[in-house]
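[1] Just the structure for this:
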Amino acid sequence: MLLYDTLRSGNAWKVRLMASLVGVPLERRTLSIDRGDLAQPAFLAVAPLGHVPVLRLPDGTHLAESLAILHYLAQGTPWWPDALPAQSSVLTWLSFEQDRHMKPLAQLRLLLALHPGGDPLGATCIAHARAAHAALGVLDTQLARQGQDGWVATPDHPSIADVALYPYTCMAPMGGIALNDYPAIRAWLDRMEHLPGYQALFPGQPERNLSTQEQP
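    Alright, predicted model coming up:
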């Protein structure tokens, strides 16, 4: 399968991480936002929503949106649980990730690290930081509730909810959000990074998870 991505996309990282964890090889076609690749007709022909990630499936069709791709890749694996209550719990935390978690963390990373120029003391960044800390507080409480070896939505095995929540939580410090006050999150990040098949943002270079550089 072929993945259209960009080097530093947190949403594309979710897909590459999921594929690596379940042992699905992906070919990458890495595009550049700065070069305008995502606005080109060739990309828009396979990505009507105009952003990455997009996965070309074995039958030649294309699947967009990271959460949809995670769900596809997880079918038939423990990453998508069999029991309906567990599936519903996973969906709850996927909704949380999209509605409350990702946006403030991604915006802070963009404004303060990837395209610096935002004012960390300005009203916009302060509002994002407040929302980010609120979301991280909810996540930390849930992880503490699940126990020291538990996962976000399921107690015994990680799910696609863990994969969805991992990248932007991991990269929170890039937006000025320290994780020192979230012990359950820090322990969970460590568990994620020790899973067989874990893939860093830049494969084989986990020390670059917080890098601002475009170079592979």
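[2] C-alpha from now on. contacts and neighbour counts both.
    Will do.
[3] buried residues in the lengthiest helix in the chain?
    In the chain, assigned by DSSP state H, the helix with the most residues is helix 123-146. For helix 123-146, the neighbour count (16 or more other Cα atoms under 10 Å) marks 125, 128-129, 131-133, 135-137, 139-144, 146 as buried.
[4] The helix or strand R16 falls within: what's the following helix or strand?
    Element membership for R16 (DSSP states H and E) is helix 10-21. Next along the chain after helix 10-21, taking DSSP H and E as the criterion, comes strand 27-31.
[5] same for that following strand, what does it pack against?
    The contact analysis (3 or more Cα pairs under 8 Å, 6 or more residues apart in numbering; DSSP states H and E) places strand 27-31 against strand 2-6.
[6] now the strand it packs on: how far from the chain's centre is it?
    Between the centre of strand 2-6 and the centre of its chain there are 14 Å (Cα atoms, centre = their mean, to the nearest Å).
[7] same thing with stretch 122-141?
    Counting by Cα atoms, centre = their mean, stretch 122-141 is centred 17 Å from the centre of its parent chain.
[8] Check stretch 112-129 too.
    20 Å.
[9] who touches that stretch?
    With contacts defined as Cα atoms under 8 Å, 6 or more residues apart in numbering, stretch 112-129 is touched by P104, L105, Q107, L108, L110, L111, M174, G175, G176, I177, T212.
[10] now the residues you listed in a markdown table, with neighbour count, secondary structure and distance to L31?
    A markdown table is the format used below for those (neighbours: other Cα atoms under 10 Å; DSSP: H, G, I helix; E, B strand; the rest coil; distance: Cα to Cα, whole Å):
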| residue | neighbour count | secondary structure | distance to L31 |
| --- | --- | --- | --- |
| P104 | 25 | helix | 24 |
| L105 | 27 | helix | 22 |
| Q107 | 19 | helix | 20 |
| L108 | 28 | helix | 22 |
| L110 | 17 | helix | 17 |
| L111 | 18 | helix | 21 |
| M174 | 22 | helix | 22 |
| G175 | 26 | helix | 23 |
| G176 | 16 | coil | 27 |
| I177 | 18 | coil | 28 |
| T212 | 14 | coil | 16 |
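[11] structure for this one too, so we can compare:
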Amino acid sequence: MILYDMADSGNCYKPRLLMTKLGIPFTRVEVSSHTGETRKPDYVAKNPNAMVPMLELDDGRRIAESNAILLYLAEGTRFVPADKYERALAYQWLFFEQYSHEPYIAVRKALLTFPERAKDATPERLAQTLERGNKALGVMNQHLERNAFFAGSAYSVADIALYAYTHSAEKGGFQLDAYPAVAAWLKRVEADKGHVPIEWVPD
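    Predicted structure coming up:
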């Protein structure tokens, strides 16, 4: 399989982390939005949404969107709960991550760290992303005060999805020490077998 990837993207880190945990060999192709590569005609022909990650299967079929890739890769493994209710919780948190978490925590970090995004870092945008990102962290912290992971008692795709941008949230100005249950959960995620940091890429 081929993973079209951007090394510093949390969304791209998600499938890279899961494939490593599952021992799935893959070829990694760097396609950076920083340099405009995601908007080049040859890539847009493969993914009209002009974003990464995208997974190309051995038979040539393709899957875009990070959490859809996670669900495809994780099917039939320990990373998708077998219990129907817990599986629904995993989906719930995947949707939460893309709607209520990533647009604020990831975007604020990008505004503050990527030079090409600096023009968009208005005081209003930074204030909005800080407020809503902290709201998302608060929701997570409340859940994790009573639960070790997000979907049942075991690590799942929901934890991978939420870890991807939460673990680096401080680079966006979020104070994780204000969310002790989240901080403890980050350590549990990192202790799970086969964990690799976002900087890791296959040889």
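[12] picking up where we left off before, make a markdown table out of the contacts of stretch 112-129 of structure 1 and add distance to M18 of structure 1.
    Shown next, in a markdown table, are these (distance: Cα to Cα, whole Å):
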| residue | distance to M18 of structure 1 |
| --- | --- |
| P104 | 23 |
| L105 | 20 |
| Q107 | 23 |
| L108 | 24 |
| L110 | 23 |
| L111 | 27 |
| M174 | 22 |
| G175 | 24 |
| G176 | 27 |
| I177 | 25 |
| T212 | 23 |
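[13] Looking at those, which is nearest T30 of structure 1?
    Lowest distance from T30 of structure 1 to those (Cα to Cα) belongs to T212, with 16.3 Å.
[14] That closest one matches what in structure 2?
    Alignment note (TM-score structural alignment): T212 of structure 1 has no counterpart in structure 2.
[15] can you state the direction angle for the one helix or strand K109 of structure 2 maps to and helix 10-22?
    Per DSSP H and E: K109 of structure 2 is located in helix 102-113. Counting by axes from the mean of the first three to the mean of the last three Cα atoms, to 10 degrees, helix 102-113 of structure 2 lies at 110 degrees to helix 10-22.
[16] Show the contacting residues for A50 of structure 2.
    Counted by Cα under 8 Å, 6+ apart, A50 of structure 2 has contacts T38, R39, Y43, V44.
[17] Compare these and tell me which is most surrounded.
    Most neighbours among these, by other Cα atoms under 10 Å: T38, with 24 neighbours.
[18] My guess is that residue contacts V31. True?
    Yes - using Cα atoms under 8 Å, T38 of structure 2 is in contact with V31, at 5.9 Å.
[19] what's the mean deviation for whichever strand or helix holds L94 of structure 1 versus structure 2?
    For L94 of structure 1, the host element (DSSP H and E) is helix 84-96. By mean Cα distance after the TM-score superposition for structure 1, the fitted helix 84-96 of structure 1 averages 1.0 Å away from its aligned residues in structure 2.
[20] helices or strands next to that helix in the packing?
    By 3+ Cα pairs under 8 Å, 6+ apart, helix 84-96 of structure 1 packs against helix 160-170.
[21] could you give me the residues in structure 2 that the helix it packs on aligns onto?
    Mapping helix 160-170 of structure 1 onto structure 2 (TM-score structural alignment) gives residues 157-167.
[22] Quick one: distance of that stretch to the chain centre.
    Its chain's C-alpha centre and that of stretch 157-167 of structure 2 lie 5 Å apart, by Cα atoms, centre = their mean.
[23] Residues contacting it, please?
    With Cα under 8 Å, 6+ apart as the test, stretch 157-167 of structure 2 has contacts from 10-11, 13-14, 17-18, 67, 70-71, 74, 79-80, 90-91, 93-94, 97, 102, 105-106, 149-151, 186, 189, 198.
[24] for stretch 91-99 of structure 2, same thing?
    Applying Cα under 8 Å, 6+ apart, the external contacts of stretch 91-99 of structure 2 come out as N67, F150, V157, A158, A161, L162.
[25] Same check on stretch 62-72 of structure 2?
    11-12, 14-15, 18, 46-47, 52-56, 80, 94, 157, 161.
[26] Now, of those residues, which are buried?
    Buried among the contacts of stretch 62-72 of structure 2 (16+ other Cα under 10 Å): 11-12, 14-15, 18, 47, 52-56, 80, 94, 157, 161.
[27] Figure out how far the longest helix of structure 1 is from the centre of its chain.
    With Cα atoms, centre = their mean, you get 16 Å for helix 123-146 of structure 1.
[28] do the same with stretch 30-49 of structure 2
    Worked out by Cα atoms, centre = their mean, stretch 30-49 of structure 2 lies 19 Å from the chain centre.
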